[in-house]
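Engineer: I'll drop the sequence and a predicted model, then ask my questions.
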Amino acid sequence: MAKSKKHLGRYVDPRTDFGWKFYFGREDNKILLIEFLNSLFQGDKIISDLRYKPVEQDGDYEEMRRVVFDLHCIGRDGEVFIIEMQQLFQEFFKDRAVYYTSRLINKQLARGKKGSDYYLPEVYFIGILEFDMDRNGSSGISRVTERPYFYDVALCDKLTKEIFYDKLGYKMISLPLFNKQPEELKTVMDQWLYLLKHLSTMDRLPSFLDKRIFGLIFEIGEIGKLTEEELMSYEASLKHKRDAESVINSAMKSGEALGHAKGLAEGKAKGVAEGERKKALETAKAFKEMGLPIADIAKGTGLSVEEVEKL
């Protein structure tokens, strides 16, 4: 077994690509994903079992782009879950979430079904975000809610607020907006979000986290228990995460500066748009030079695969 390195901490960081799939993407550990999802549904739905499905979805025709999910699962009752961990800000992330669910909904209507048979399973998109999803919102107004970090979205009647269709849902967590302290953790979801943010800096299971739920994470997550191959993959994933944070911070500064200058000369809206695009191109170019997969770069920056390939 590989020995732990001090600069890596004691536990695998779940906010790395390796860590996210290490904890939540393995059949042996699927109870962790089940518990996490149940905490987000807060009793509205009880998930008792999951089956992992292929994460790659090819288009139905040549012009339709291929999509790659982080995790794709089917519940015992046939409900579909897409779970994504998104590190980089993406201007059209909401569009992407709707597109992903639309792709899976389309797949459900298999050829041969009778014309009037439109029964569909439940489809849910779960997004864990390392950014404030509405930081560039057109309204410029922060969400007024006790839980600004949690988006619980469904199709509803705008006048009555009643649920119109209960088989399509989006649950998003903006981790930077979750700032609760240990004494403020009132729900299991609170405990999960605290763990996601702070596990990489912990050295033991704290008393304020439920051992029955989180004990397995602290048992399997020790870096010292990783194989040499796993450790190498984790170190590479952690480096990509840290490099991404550095690159995106620099790109944001240059993008904001360009957006401001363009806004003065050509109008704020156009300037910000150009600044955002320049930021995305700079970030994609840096990631490409780092050797990240083209598909992952496109996914993280919102650019098309073709645009990334041309850089």
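Structural biologist: Nice, I can see it.

Engineer: Only C-alpha atoms from now on, for both contacts and neighbour counts.
Structural biologist: OK.

Engineer: any idea how far L88 is from G75?
Structural biologist: For L88, the distance to G75 (Cα to Cα, to the nearest Å) stands at 29 Å.

Engineer: which one of those two has more residues nearby?
Structural biologist: Taking other Cα atoms under 10 Å, L88 and G75 do not tie; L88 has more neighbours (20 against 17).

Engineer: Report the spatially nearest residue to C73, omitting neighbours in sequence.
Structural biologist: Spatially, and ignoring its direct neighbours in sequence, C73 is nearest to Y52 (4.5 Å; Cα to Cα, 6 or more residues apart in numbering).

Engineer: How about the contacts made by that neighbour?
Structural biologist: By Cα atoms under 8 Å, 6 or more residues apart in numbering, the contact set of Y52 is 25, 27, 71-74.

Engineer: of those residues, buried ones?
Structural biologist: Among the contacts of Y52, the ones that count as buried by 16 or more other Cα atoms under 10 Å are 25, 71-74.

Engineer: Which member of the residues you listed is positioned nearest G291?
Structural biologist: Nearest to G291 among those, counting by Cα to Cα, is L71 at 22.7 Å.

Engineer: and the contacts of Y52 as JSON lines, adding distance to E282 and secondary structure?
Structural biologist: Shown next, in JSON lines, are the contacts of Y52 (distance: Cα to Cα, whole Å; DSSP: H, G, I helix; E, B strand; the rest coil):
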{"residue": "G25", "distance to E282": "31", "secondary structure": "coil"}
{"residue": "E27", "distance to E282": "37", "secondary structure": "helix"}
{"residue": "L71", "distance to E282": "28", "secondary structure": "strand"}
{"residue": "H72", "distance to E282": "30", "secondary structure": "strand"}
{"residue": "C73", "distance to E282": "34", "secondary structure": "strand"}
{"residue": "I74", "distance to E282": "37", "secondary structure": "strand"}
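
Engineer: Using the three-state scheme, assign Y151.
Structural biologist: strand (DSSP: H, G, I helix; E, B strand; the rest coil).

Engineer: That one: how many residues sit nearby?
Structural biologist: As a burial measure, Y151 scores 16 neighbours (other Cα under 10 Å).

Engineer: Contacts only, for the closest residue to it other than its chain neighbours.
Structural biologist: In space, and not counting its chain neighbours, Y151 is closest to M172: 4.9 Å by Cα to Cα, 6+ apart. Residues near M172 by Cα under 8 Å, 6+ apart: 126-129, 149-152.

Engineer: Alongside the first one, take a look at this:
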Amino acid sequence: MNAKYVNPFTDFGFKKIFGEEASKPMLIDFLTNLLPETNIVDLTFKDKDKLGQTENDRKVIYDIYCENSLGEKIIVELQKAKQNYFKDRTVYYATFPIQEQAEKGDWNYQLKYVYCVGILDFRFDEKVKLGEGEVIHVVQLKDQNNKVFYEKLKFVYLEMPHFIKDESELTTRLDKWLYFIRHLENFQYIPEIFKDDVFIQAFEKAEIAKYSEDERHDYEQSLKVYRDLKGVIDTAFDNGQVQRTLEIAKTGKLMGLSMEDLIKLTGLTRNEIENL
């Protein structure tokens, strides 16, 4: 049976549902329920290409970078597969929206909040059985007494493979969003639990039949990349290959992935990939 809706773990699908101007009601609703302390009224998409100090940094930045009406920064990344030093990379890129707040001349160093959200289509620890691990991981800087030392930087990781609730078990709006993301590609109709304006808009944005011929082509290409990469990476990790990262990079090059995608996927530098 052909899919009626896009796979939200593809770059194309994720951008359609959450990363376009017309998608802001969905993004606001999702983030408000994930980060209720932010009290989001409106969001402005920020220019990701201005983040980072080097050309490589600016090309491998997060999928969505936005700001709420209070000037708080929110970064959202979709991570399709495991990679080396994933946590290191998220911490590194979290420094960019901090640095951009610096003011010229005299400045008191007061910063706005920065939130980093990672939607992960993999498990941090493969030894933890599906459904037995935490779905939501909230990470902050704490002291030796487990008290939050700095509250203006927060990382939230959604470990999606562990979200195994069925429709009858959904109790919160965030549950519904996680269920939507997890199962969207398998829906053939809109379930009753999603019959409100925001979710109906999300389903409309995700419906493949509504796309132009060019958009459908772009989606099919994005879906192929997603499936191929998942297959290559999962096989590499399952086999415990010592050179798995290099093999993934080599395969990605043969598939025609861009340098930016290869850098984001593997954590390797441009020179390391070019020398393979």
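Structural biologist: Great, that's in hand. Because the structure is predicted, anything quoted here is derived from the model rather than measured.

Engineer: TM-score of the superposition?
Structural biologist: The TM-score (TM-score structural alignment, normalised by the length of structure 2) is 0.92; 274 aligned residues with a Cα RMSD of 2.2 Å.

Engineer: Strands of the stretch 101-250 of structure 1, start to end?
Structural biologist: Counting by DSSP state E, counting those that start in this stretch, one finds strands in the stretch 101-250 of structure 1 at the ranges 123-129, 150-156, 163-174.

Engineer: Of the ones you listed, which is nearest D117 of structure 1?
Structural biologist: strand 163-174 (16.0 Å).

Engineer: What residues of the closest one count as buried?
Structural biologist: 168-174.

Engineer: hmm, back to that, the strands of the stretch 101-250 of structure 1 into JSON lines, with extra columns for distance to L199 of structure 1?
Structural biologist: As requested, those are arranged in JSON lines below (distance: least, Cα to Cα, whole Å):
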{"stretch": "strand 123-129", "distance to L199 of structure 1": "15"}
{"stretch": "strand 150-156", "distance to L199 of structure 1": "20"}
{"stretch": "strand 163-174", "distance to L199 of structure 1": "17"}
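
Engineer: ok, the aligned residue in structure 2 for W20 of structure 1 - contacts?
Structural biologist: The alignment partner of W20 of structure 1 in structure 2, by TM-score structural alignment, is F14. Contacts for F14 of structure 2 (Cα under 8 Å, 6+ apart) come out as 7-8, 78.

Engineer: Now do the SS call for F14 of structure 2.
Structural biologist: The three-state assignment at F14 of structure 2 reads helix, by three-state DSSP.

Engineer: likewise K250 of structure 2?
Structural biologist: K250 of structure 2 ends up helix, using three-state DSSP.

Engineer: any idea how far the closest residue in space to it that isn't next to it in sequence is from D42 of structure 2?
Structural biologist: The shortest distance from K250 of structure 2 to any non-neighbouring residue, by Cα to Cα, 6+ apart, is to L276 (6.9 Å). Here the distance between L276 of structure 2 and D42 of structure 2 works out to 45 Å (Cα to Cα).

Engineer: Which one of these two is surrounded by more residues?
Structural biologist: Taking neighbours as other Cα under 10 Å, L276 of structure 2 and D42 compare with D42 leading, 14 against 10.

Engineer: Return the residue of structure 1 aligned against that one.
Structural biologist: With TM-score structural alignment defining the correspondence, D42 of structure 2 maps onto D49 in structure 1.

Engineer: Please verify my assumption that that match contacts R76.
Structural biologist: Yes: when contacts are counted by Cα atoms under 8 Å, D49 of structure 1 is listed as touching R76 (5.5 Å).

Engineer: shared neighbours, these two?
Structural biologist: By Cα under 8 Å, 6+ apart, no residue touches both D49 of structure 1 and R76.

Engineer: how about the helices of the stretch 151-300 of structure 1, start to end?
Structural biologist: Under the criterion DSSP state H, counting those that start in this stretch, helices of the stretch 151-300 of structure 1 are mapped to 188-198, 211-220, 228-266, 268-290, 294-301.

Engineer: and the angle for the longest one with helix 294-301?
Structural biologist: I take that to be helix 228-266 of structure 1. Following axes from the mean of the first three to the mean of the last three Cα atoms, to 10 degrees, one obtains 50 degrees for the angle between helix 228-266 of structure 1 and helix 294-301.

Engineer: For the residue sitting nearest the centre point of structure 1, which non-adjacent residue is spatially closest?
Structural biologist: Centre of structure 1 computed as the mean C-alpha position; nearest residue by Cα atoms, centre = their mean is M85, 2.3 Å away. Nearest non-adjacent residue to M85 of structure 1, counting by Cα to Cα, 6+ apart: I128, 4.8 Å away.

Engineer: That neighbour contacts E84, doesn't it?
Structural biologist: Yes: counting by Cα under 8 Å, E84 is a contact partner of I128 of structure 1 at 6.2 Å.

Engineer: Save the helices of the stretch 151-300 of structure 1 as a markdown table, and put in distance to G59 of structure 1 and mean neighbour count too.
Structural biologist: Below are the helices of the stretch 151-300 of structure 1 laid out as a markdown table (distance: least, Cα to Cα, whole Å; neighbours: other Cα atoms under 10 Å):
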| stretch | distance to G59 of structure 1 | mean neighbour count |
| --- | --- | --- |
| helix 188-198 | 33 | 19 |
| helix 211-220 | 36 | 14 |
| helix 228-266 | 28 | 17 |
| helix 268-290 | 23 | 19 |
| helix 294-301 | 14 | 19 |
